[in-house]
Structure formats: C-alpha cells, structure tokens
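>>> Quick one: sequence and predicted model below, then my questions.
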Amino acid sequence: MITEEEVYGAISTVIDPEVGFDIVSLGLIYGVKVNAQNNVHVTMTLSTKGCPLHELIQQWTKEAVLKIDGVESCEIEVVWEPAWNISMASERVKKELCG
C-alpha cells in the first residue's frame, strides 16, 4: 500500500518556479488520501487564483504522484478555501520570503 508520506515526498519534488520552493513547503497541499486500491486524491490550492502556472503545477503534481511505484491513479482537486497565505508555509520558506 502506498503511504501518504510517500505521496508527500513525491509532491515535494514539484517546485513553484515563481518562488523557487516546493509546493509542500509552501503549504499548497491541503491533504492526501490513498485508498486500498492505491488511487491517490490530492487536495491542493495555489498561491493566487490568477496563477499563470495553474495548469502546469497541477500536471506536475499528478505526474510526480504517478511516478510512485504501485499508484493506480491520481486525482488533483484544486480548492480556494481556505485561501492560501504565507503563514501556511514552512518556517524555512517564511524566513526566506519574509526575511
């Protein structure tokens, strides 16, 4: 069975090119679910609704998950509530971006 930790690890390879940090550290991943058939559901957001890389980041996330050996499918759900803000990012990212 695929673990949530494996999925988070795979997703952490996806870098938001606008800020140079991975989307897990940025706090853009709201949740990961893996069912008994190894189908993965990722709930995520983006830093803004107008993000020009909206489609690409979703595609990269899905591709990263599908690279995990044993994953049958991956569904990406983009949500806008709660709205993302910098407080959701890791301490390292906050230090780098906010000084």
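Cool, the structure landed.
>>> rest of the way, CA atoms for contacts and neighbours
Noted.
>>> Which residue is the nearest non-sequential neighbour of the residue nearest to the spatial centre of the chain?
Closest to where the C-alpha atoms of the chain average out (C-alpha atoms, centre = their mean) is residue 29, at 4.1 Å. In space, and not counting its chain neighbours, residue 29 is closest to residue 44: 4.3 Å by C-alpha to C-alpha, 6 or more residues apart in numbering.
>>> Please compare the first structure with the one that follows:
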Amino acid sequence: MSTETINTTELGDKIVKVIKTVYDPEIPVDVYELGLIYDVFVNEDREVKILMTLTTPNCPVAESLPQEVEDKVKSIKMVKDAEVEITFDPPWSQDLMSEEAKLELGML
C-alpha cells in the first residue's frame, strides 16, 4: 500500500477556488469573499472540515448554503470527505468581508 503525500496547500487552494463558486443568493458576492468561511482544515487523509457562518442565524439559506459548500468540496477529486460546521461565534459582521466584496457592494 503506497502512502501518497498530499500537498495540503495545493488542495487548500482548490478548496478555496470551489468555495468561491458558492454565492449567497441575496448578495452578489461569493461566501468566501463575504467572510462566511472562518477556517478550512485538511488532514493527511484528505478529509476536509470547514468552519463557516451565515450572515444571520435565521438566514433563508441556512440549510442549503452549507450543504452546497459541502457538496462542491466533496466533488474535488483529491478530497475523501468534507464536513461543514456552522458557528455563530464570532458572529458575522461586514468587517469580515474582503475589500473585493465591499467594493462589489459599493461600500468603499
């Protein structure tokens, strides 16, 4: 049995790229640029855990958005499994948005 070393940085970049294809339906900015993704963990078994938040706890896409992130990350060939954990600690605020997102929304 060969032990294949994975490049977690490269895989991390792929995961971010895929996450950037998921958009909040109410805001024309992807969830990554919105600052909804707090952390992405990848272990050597190629299992991914994503710590994510929503703009509000009663967000209309509270069920579908994390599922979409999870499904898209699972679709990456190098990923064995993925799990999205929702947290509201710290609560999301506009400060977490990237400059790009703020520009897109006319906040700069």
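Yep, it's here. Bear in mind the structure is a predicted one, so any value in this text is a computation, not a measurement.
>>> Look up how far residue 107 of the second structure lies from the counterpart of the residue nearest to residue 29 of the first structure in the second structure.
Under the alignment defined by TM-score structural alignment, residue 44 of the first structure corresponds to residue 52 in the second structure. Look at residue 52 of the second structure and residue 107 of the second structure: by C-alpha to C-alpha, to the nearest Å, they are 23 Å apart.
>>> Ok, residue 32 of the second structure next?
Using C-alpha to C-alpha, residue 32 of the second structure is found at 17 Å from residue 107 of the second structure.
>>> what about the two, which has more around it?
residue 32 (23 against 10; other C-alpha atoms under 10 Å).
>>> dump the residue contacts of the residue in the first structure that that one lines up against.
For residue 32 of the second structure, the aligned position in the first structure is residue 24, judged by TM-score structural alignment. Contact partners of residue 24 of the first structure, counting by C-alpha atoms under 8 Å, 6 or more residues apart in numbering, are 8, 11-12.
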